[in-house]
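Engineer: The sequence and its predicted three-dimensional model are supplied below.
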Amino acid sequence: MVVPPWYELPPPGYGGLEQVVSALVDGLAALGHDVTLFGAGSGTGTAAEFVGTDQLQNSRLGQALPELAHVARTNRMIADGDFDIVHDHTTIGPLAASRRETPTVATVHGAPVGELADILKGVDPQVALVAISHSQRALVRGLPWVATVHNAMAGSGVSKPAPSDGPVVWLARFSPDKGPDLAIEAAREAGLPLVLAGKCTEPGEAQYLAEVIEPMLGPDVTLLRNPERETCAELLLRARCLIMPIRWSEPFGMVMLEAMSAGTPVVALNRGAVPELVRHGETGFVHEDPAELPQSLRDVLGLDPAACVEHVRTQFGADRMARAYERVYRRWVSNDRSAPLEREMMVTSAT
């Protein structure tokens, strides 16, 4: 299992990819597989055997050279080892996978457009590309996808027994794509308090927060910068709902699973993978127009927290994700690649 060099597994704060891979590693271990995790830092809290390549590089998040160096070191270690399959979660790794003798499955965690699409179009066809949502897969035609496996999470075991009249919570990175300004407008129109809890570690995020969001703040909005994961979990547990007014085709959106697993419904705009995750009228509300959000913020107290928890447990459990990937691995190791793995897709209908 190869992960980027940015954060630990499991992540102490921000890190949706790392949260997913942590659940996958433990899910595969529970199925009896021996998992070796190639990452940065000094160790892991997962069930994998950890092999470190360097110090964590989160201060250089998104830069090409740290990930290139990490992948190069990892490839040398893989060549010296004895592995049945390599599962790569890095951006650059799939391009270098053709140099590996071991078969490679690569999960694409970002939106495959622009430069990322160019990278993926250059990936060797012997690398199995896996999408994390049908929406992500539809963003660009012509990529050799072999399966779609929805992300999943390990159950937290903590959920609310009844709807909460706490604040509306927005939890994301500070970016126009994530719509914190729309969250403020919707909560204010609904007459409800709002907590904005977001990642703000990069210059663009800090600039957007200072120039666009902070001038919109008032006594009805609480601002939290870079909250730890425990804080995020507590916020979601106490929240009236999670608001997800995104402006872009989000490939997945782990925070929606985190909210629903705590019994907290999601109020979102119909963008990206949102309708694959949220069942309208049951685990939240999904709308086309931001003007529809305020009424749903008022209406969420009529939704059953138990339905949210059960939806995540049955459709997005770590065991289900692990078994779906296990089928992809077996097919790729056996070299039976005559047809796309459509029947191996982890299909979740949220309609």
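Structural biologist: Good, I have the coordinates.

Engineer: all contacts plus neighbour counts: C-alpha atoms, from now on.
Structural biologist: Noted.

Engineer: Tell me where the stretch 51-200 of the chain has helices.
Structural biologist: Per DSSP state H, counting those that start in this stretch, the stretch 51-200 of the chain carries helices over the ranges 64-80, 93-96, 114-121, 134-138, 180-190.

Engineer: want to compare, so here's the second one:
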Amino acid sequence: MAKAVLQPVVKLFSNAHILPMKIAQIAPLVEACPPRQYGGTERVVAYLSDELVRQGHDVTLFASGDSSTAARLVSCAPRALRTDPSVRDILPYHVMMLDEVCRRADDFDVLHFHTDLLHFPMARSFSDRTVTTLHGRLDLPDLWPFYSAFADMPLVSISLGQRDPMPPVCWLGNVYHGLPERLLPFHAAGRGGYLAFLGRISPEKRPDRAIRIAVQSGLPLKIAAKIDRVDRAYWEADIAPLVSRHANIEYLGEIGEREKTRFLGGARALLFPIDWPEPFGLAMIEAMACGTPVIAFRCGSVPEVIDDGVNGFVVDSVDEAVAAVGRIGEIDRRAVRRAFLARFSAERMAHDYLALYGRLRGPSPDGCPHPDRSAQADAGLQVAA
């Protein structure tokens, strides 16, 4: 791998004034922290927990027993539920974990939940010490009455676009995901010469668009993606025939962290042709960490993550994406890496969360502790003043 000297990044964040805290991180049990292969939420929880420990805080991670962490691990299932063939229903395991968390709640200054809505009734009595990061899509109709009923629970979004469908709730802040700076090293050139698709084979991720873009561009496409059981029929009916039809399309299957460095670093560009309100899109910043530009469709968080013409291109059609492939040489891969370091490091993510933890000082008259009233904050540090 060719190496290049990057310009130093000036870091504008410091938590020197924040005293050490006792923090509980509560992760889903579907994947290990971090996942061995595909997985977003548990990956973010793992990186956040380790970075908080690195910054001097006492962190307890409630997660599956096969997790790897610098924090104190409380095993709430022997191993990631997705990898356990004996598990048929994940709900009982999560309820048992949340019961354990509630019994230990007084041990912590802050309890940070990543379990979406499941814990709300249990945690209401100590909600002034909780933060809940919502990792999923929020445009489903059944969520409106639920979040209206729990409008005082302190919430964190992972993009401002994620908030759009929600009723008035207690937004404590917005924190973009981050990765450890050394996790995915910089590649000065995408020497593989191919386009990459990373994630899941599912209709909303639009691998069919990625294939069309590659075919029209005349470039190879490597697809590294898992296929969930619910998407097996979609793969067999719609995507597998396209892969078979075109010699320049290669399906690699699901890959892990070790393979990801070579896969993303060797790519000329990452295709992110989504067709749904993506809450964040971790694959985009994974590519950026390698210096690989991203060509992404204008949905969900994409305009907040991709600075058009700097770390990739934001497009509205397959034709525009094909044109962007032709312009990919205009993107400076060093600038892509610099954008990652400045905006999407685990250090910055932990700083933002610590700022939010420090604002949990009991409810204000409207029931929300120091709410984030500005949904128009700059797309750099997303913690409201």
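Structural biologist: Thanks, I have the structure now. Note that the structure is predicted; figures quoted are calculated from it, not measured.

Engineer: Residue 174 of the first structure is nearest to which of the helices of the stretch 51-200 of the first structure?
Structural biologist: helix 180-190 (7.2 Å; Cα to Cα).

Engineer: which residues make contact with the closest one from outside it?
Structural biologist: Here helix 180-190 of the first structure makes contact (Cα atoms under 8 Å, 6 or more residues apart in numbering) with 168, 170, 174, 193-194, 196, 212-213, 216-217, 220-221, 243-245, 290-291, 293-295, 297-298.

Engineer: Please repeat the previous calculation with a cut-off of 6 Å.
Structural biologist: 293-294 (Cα atoms under 6 Å, 6 or more residues apart in numbering).

Engineer: Equivalent analysis for stretch 212-232 of the first structure, please.
Structural biologist: With contact meaning Cα under 6 Å, 6+ apart, stretch 212-232 of the first structure is reached by 12-13, 193-199.

Engineer: mind redoing it with 7 Å?
Structural biologist: For stretch 212-232 of the first structure, the surrounding residues in contact (Cα atoms under 7 Å, 6 or more residues apart in numbering) are 12-13, 181, 193-200.

Engineer: Let me know which of the helices of the stretch 51-200 of the first structure is the nearest to residue 340 of the first structure.
Structural biologist: Nearest of those to residue 340 of the first structure, taken as Cα to Cα: helix 134-138 at 13.5 Å.

Engineer: so where in the second structure does the closest one end up aligned?
Structural biologist: Using TM-score structural alignment, the residues of the second structure aligned to helix 134-138 of the first structure are 160-164.

Engineer: Flag every buried residue along that stretch.
Structural biologist: The neighbour-count check on stretch 160-164 of the second structure (16 or more other Cα atoms under 10 Å) flags 160-163 as buried.

Engineer: which residue lines up with residue 285 of the second structure in the first structure?
Structural biologist: Correspondence of residue 285 of the second structure to the first structure, assessed by TM-score structural alignment: residue 257.

Engineer: sorry, back to before: what remains of the contacts of stretch 212-232 of the first structure if I keep only buried residues?
Structural biologist: 13, 181, 193-200.

Engineer: And the furthest pair within those?
Structural biologist: 13 and 193 (23.7 Å).

Engineer: I'd like to know how far residue 71 of the first structure sits from residue 239 of the first structure.
Structural biologist: 40 Å (Cα to Cα, to the nearest Å).

Engineer: can you map out the strands along the first structure?
Structural biologist: Counting by DSSP state E, the first structure has strands at residues 36-39, 49-52, 86-88, 104-107, 128-131, 145-148, 168-173, 194-199, 221-225, 241-244, 266-269, 284-287.

Engineer: quick one, what contacts the most centrally placed residue in the second structure?
Structural biologist: Centroid-nearest residue in the second structure: residue 282, 4.1 Å away (criterion: Cα atoms, centre = their mean). Counting by Cα under 7 Å, 6+ apart, residue 282 of the second structure touches residue 40.

Engineer: hmm, try it at 10 Å
Structural biologist: 39-41, 43-44, 176-179, 198-199, 288, 305, 344 (Cα atoms under 10 Å, 6 or more residues apart in numbering).

Engineer: just residue 57 of the first structure next, same as before
Structural biologist: Contacts of residue 57 of the first structure (Cα under 10 Å, 6+ apart): 4-7, 40-41, 63, 66-67, 70.
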